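Trainee: Have a look; sequence and predicted model below, questions after that.
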Amino acid sequence: MSASFSLALQAAKEAAGQQQYPASTLYTVATPIGNLADITLRALHVLEMADAVACEDTRHTHSMLRAYGIGKSGAQLIAVHQHNEAEAAEQVIARLQQGQRIAYVSDAGTPGVSDPGARLAAAVARAGLRVSPLPGASSVTALVSAAGAVAADHASSGFAFIGFLPTKAQERQQAVAKLAEDARTLIVLEAPHRIADLAKALAVLGDRPVTLGRELTKQFEEIATLPAAGLSDWLAQDANRSKGEFAVLLHPQTVAQDGGDALRVLALLLAELPTKTAVKLAADITGAPRNSLYDAALQMKRNAHSGSDEEDSED
């Protein structure tokens, strides 16, 4: 243990030790997403005092606790991950009913956001027991705070956490089409072996600004903002850019006119122009998302052909 964490443990005891920590409570504890120093004093205190620590990976958590100078035996670590979350919750609840205090940590960040923990918290609450959160590190809020994603209108303010997109190409394309229709700030997570596929899928968003956060809080942290269409080229410029864990933020977009105006403009253009040209001009004129306009154009053509299943020749 480094001297700095020894001092941190002492500071945690002094700062948080006099607070109330009810028994029979599950404490969901946020842990660092890369930089060990991003632990809170209250988290250190609860991890040290807990009767047991439920965790996503017992080996990873044992290593983290040891780095902080917190000793827990194997019997004090309970594996609770996405494959056994429901069953392991019963063991946690049994311990809580005995009056124990149990901390739950995922491998990194805030439990229940994208990592396991939500089912455990729900099961504990259904059992009539208390769940107490200890907030802290999160790749989602970390990227939001650095991206400077400012909405131009109230309708597109706030942000939505999407998480991981589907891995199958067609399902991923459908998911991206839905993102294109959402004007808010959107947060997506991705693993290194799929970041290139995500970049290709997001290219249809064109000039919509995207902020990519790689290895947040770690030594080789990199944050870059560029048009969605340029993500693939940016990744290809340096092999290291495809390494590490990623959080990706889609900046808010302003829709200049409402959907009714966009559809009326599209219908007029379709009467005179090929589909792709009509969609491009309608998007430029109205500010409506091109993907949603293209879907609408195909539906208009199907309706015009009295239910024909023939797809547009330019598709």
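Mentor: Now that the structure is in, tell me what you want to look at. Numbering: from 1, shown residues only.

Trainee: use CA for all of it now, contacts and neighbours both
Mentor: Fine.

Trainee: and the residue nearest to F161 when sequence neighbours are not counted, what element?
Mentor: Leaving aside its chain neighbours, F161 sits nearest to I187 (4.8 Å; criterion: C-alpha to C-alpha, 6 or more residues apart in numbering). I187 belongs to strand 185-190 when assigned by DSSP states H and E.

Trainee: packing partners for that strand?
Mentor: Here strand 185-190 touches strand 159-164, strand 246-250, going by 3 or more C-alpha pairs under 8 Å, 6 or more residues apart in numbering; DSSP states H and E.

Trainee: continuing past the last one, what's the next helix or strand?
Mentor: In this case it means strand 246-250. That would be, after strand 246-250 and using DSSP H and E, helix 259-270.

Trainee: what does the helix or strand just after the strand holding I187 contact?
Mentor: Once strand 185-190 ends, the next helix or strand along the chain (criterion: DSSP H and E) is helix 195-202. Residues from elsewhere that reach helix 195-202, judged by C-alpha atoms under 8 Å, 6 or more residues apart in numbering: R172, Q173, V176, E190, A228, A229, L231, S232, L235, S242, F246.

Trainee: ok so, going back, what angle separates the strand holding I187 from strand 246-250?
Mentor: Using axes from the mean of the first three to the mean of the last three C-alpha atoms, to 10 degrees, the inter-axis angle of strand 185-190 relative to strand 246-250 is 160 degrees.

Trainee: So which of the contacts of helix 195-202 is the closest to Y21?
Mentor: F246 (34.9 Å; C-alpha to C-alpha).

Trainee: give the contact list for the closest one.
Mentor: Listed by C-alpha under 8 Å, 6+ apart, the contact set of F246 reads L189, E190, A191, P192, I195, L212, G213, R214, E215, L216.

Trainee: how about these in a markdown table, adding distance to I162?
Mentor: Formatted as a markdown table, those follow (distance: C-alpha to C-alpha, whole Å):
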| residue | distance to I162 |
| --- | --- |
| L189 | 8 |
| E190 | 11 |
| A191 | 14 |
| P192 | 17 |
| I195 | 15 |
| L212 | 15 |
| G213 | 15 |
| R214 | 17 |
| E215 | 19 |
| L216 | 18 |
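
Trainee: and here's the other structure:
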Amino acid sequence: MHIEHPQKLEPVLYVVATPIGNLRDITLRALDVLAAADVVAAEDTRNTAHLLTHHGISAKRLMAVHQHNERSAAEKIIALLQAGQSVAFVSDAGTPAVSDPGALLVQAVLAAGLRVIPIPGANAAVTALSASGLAGPHFLFYGFLPNKSAARRTALQALSTHPYTLVFYEAPHRILECVADLCAVLGGNRQIVLAREITKLFETIHACRLSETEAWLLSDSNQQRGEFVVLVSGAEPQPGLPAETLNTLSLLLEELPLKQAVQLAAKISGANRSELYQNALRMKNPEQHDNPAHSADGE
């Protein structure tokens, strides 16, 4: 229970990270700000009221700020700040504005010449990454992939040559479709880590090859429940071709037949056509080229 006596805060927008599951995963500084703020702006006022009550923080003035009203709510918050009131903003869970509402609000407050102070704390992507065992030195946080398979595969194709660990969020009702598309586009040999229900009672962190993931999920329907962080190991570097050239080739393959994409990529980059062709084959048929016994024919 929070017992600090609230101190008067500056008329500032405080962007406050809250727990992603376990209600004890909140910083003392966050509790101080939530206790002292004149107004708490929340993505879901019911969830936030529960959090405040759990930590012994008395009833505050709560206002809803979510994806459907963020722009109009920002105007009200700016007026409060200009009137000398302090406002703490929280999303449903984790760090606001990271695959959650908040970015438009912060943008509007800054544009009005007012100050924004971040209060750091829990974040599902970084928490999952810390326990994933994926040792790459860099990661790319993507957030939620598109809902539809065709758009999802297009997005994944653009990411397919990146050597960084890829970090996604996914909902339980789409996890099987998402995993199928990851395997089809990126190939079955990559490592994947599924982190579900992080910090909650049924927390599960499972690592396997992409080709094994669907069977694991289907073996127990309980493993398809809860919100997911999905982490996938990065592409192995292709000798001889820089990442920029491979990205160009990947984008061209989305719009053109393979041979035309290779020809245009060669003109743009000056890279060897034969090397580009072999890489294009790998991008188009990752499953076949993950097999070391497979040998593609040249042009």
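Mentor: Good, I have the coordinates. Quick caveat, the model's predicted, so the values are computed rather than measured.

Trainee: Just give the TM-score of the two.
Mentor: Superposed pair, TM-score by TM-score structural alignment, normalised by the length of the second structure: 0.81. Supporting alignment: 267 aligned residues with a C-alpha RMSD of 3.1 Å.

Trainee: re earlier: wait, the residue nearest to F161 of the first structure touches L249, no?
Mentor: Yes. Counting by C-alpha atoms under 8 Å, L249 is a contact partner of I187 of the first structure at 4.6 Å.

Trainee: Check the gap between the residue nearest to F161 of the first structure and L269 of the first structure for me.
Mentor: According to C-alpha to C-alpha, to the nearest Å, I187 of the first structure stands 34 Å off from L269 of the first structure.

Trainee: Between these two, which is the more surrounded one?
Mentor: Applying other C-alpha atoms under 10 Å to I187 of the first structure and L269 shows that I187 carries more neighbours, namely 24 against 18.

Trainee: R241 of the first structure -> the second structure?
Mentor: Under the alignment by TM-score structural alignment, R241 of the first structure pairs with Q223 in the second structure.

Trainee: Could you grab the helix/strand/coil label for the residue lying closest to that match once chain neighbours are set aside?
Mentor: Ranked by C-alpha to C-alpha, 6+ apart and with sequence neighbours excluded, the top spatial neighbour of Q223 of the second structure is L217, at 5.8 Å. Assigned by DSSP: H, G, I helix; E, B strand; the rest coil, the conformation of L217 of the second structure is helix.

Trainee: List the contacts of L217 of the second structure.
Mentor: With contact set as C-alpha under 8 Å, 6+ apart, L217 of the second structure has these partners: L176, Q223, Q224.

Trainee: ok, now H62 of the first structure?
Mentor: Contact analysis of H62 of the first structure by C-alpha under 8 Å, 6+ apart lists K72.

Trainee: what does it align to in the second structure?
Mentor: Using TM-score structural alignment, the equivalent of H62 of the first structure in the second structure is A49.

Trainee: Look at that match and tell me its secondary structure.
Mentor: helix.

Trainee: what about it, distance to V87 of the second structure?
Mentor: A49 of the second structure is 15 Å from V87 of the second structure, by C-alpha to C-alpha.

Trainee: By neighbours, which of the contacts of F246 of the first structure wins?
Mentor: G213 (26 neighbours).

Trainee: how much does the helix or strand hosting that residue stray from the second structure?
Mentor: Assessed by DSSP H and E, G213 of the first structure sits inside strand 209-214. Mean deviation of strand 209-214 of the first structure from its aligned counterpart in the second structure after superposition (mean C-alpha distance after the TM-score superposition for the first structure): 0.6 Å.

Trainee: can you give me the angle that strand makes with strand 246-250?
Mentor: Angle of strand 209-214 of the first structure versus strand 246-250, following the same axes, to 10 degrees, is 170 degrees.

Trainee: Pull up the aligned stretch in the second structure for strand 209-214 of the first structure.
Mentor: Strand 209-214 of the first structure lines up with residues 191-196 of the second structure when matched by TM-score structural alignment.

Trainee: Give me the contacts around that stretch.
Mentor: So stretch 191-196 of the second structure is contacted by 128, 132, 203-210, 213, 223, 225-233 (C-alpha under 8 Å, 6+ apart).

Trainee: End to end on stretch 197-206 of the second structure, go ahead and measure it.
Mentor: Start-to-end span of stretch 197-206 of the second structure (C-alpha to C-alpha) is 12 Å.

Trainee: Could you list the buried residues of it?
Mentor: For stretch 197-206 of the second structure, a neighbour-count test (16 or more other C-alpha atoms under 10 Å) marks E197, I198, T199, T204, I205 as buried.

Trainee: Then stretch 110-127 of the first structure?
Mentor: Neighbour-count burial for stretch 110-127 of the first structure flags T110, P111, G112, S114, D115, P116, G117, A118, L120, A121, A123, V124 (criterion: 16+ other C-alpha under 10 Å).

Trainee: residue boundaries of the helices in the first structure?
Mentor: 3-16, 41-49, 58-67, 85-97, 118-126, 139-147, 169-180, 195-202, 231-236, 259-270, 275-286, 290-304 (DSSP state H).

Trainee: which helices and strands does the second one pack with?
Mentor: If contacts are counted by 3+ C-alpha pairs under 8 Å, 6+ apart, helix 41-49 of the first structure sits against helix 3-16.

Trainee: Can you check which part of the second structure stretch 190-198 of the first structure sits on?
Mentor: Against the second structure, stretch 190-198 of the first structure falls on residues 170-178 (TM-score structural alignment).

Trainee: Can you give the distance from the matching stretch to the centre of its chain?
Mentor: The chain centroid and the centroid of stretch 170-178 of the second structure are separated by 14 Å under C-alpha atoms, centre = their mean, to the nearest Å.
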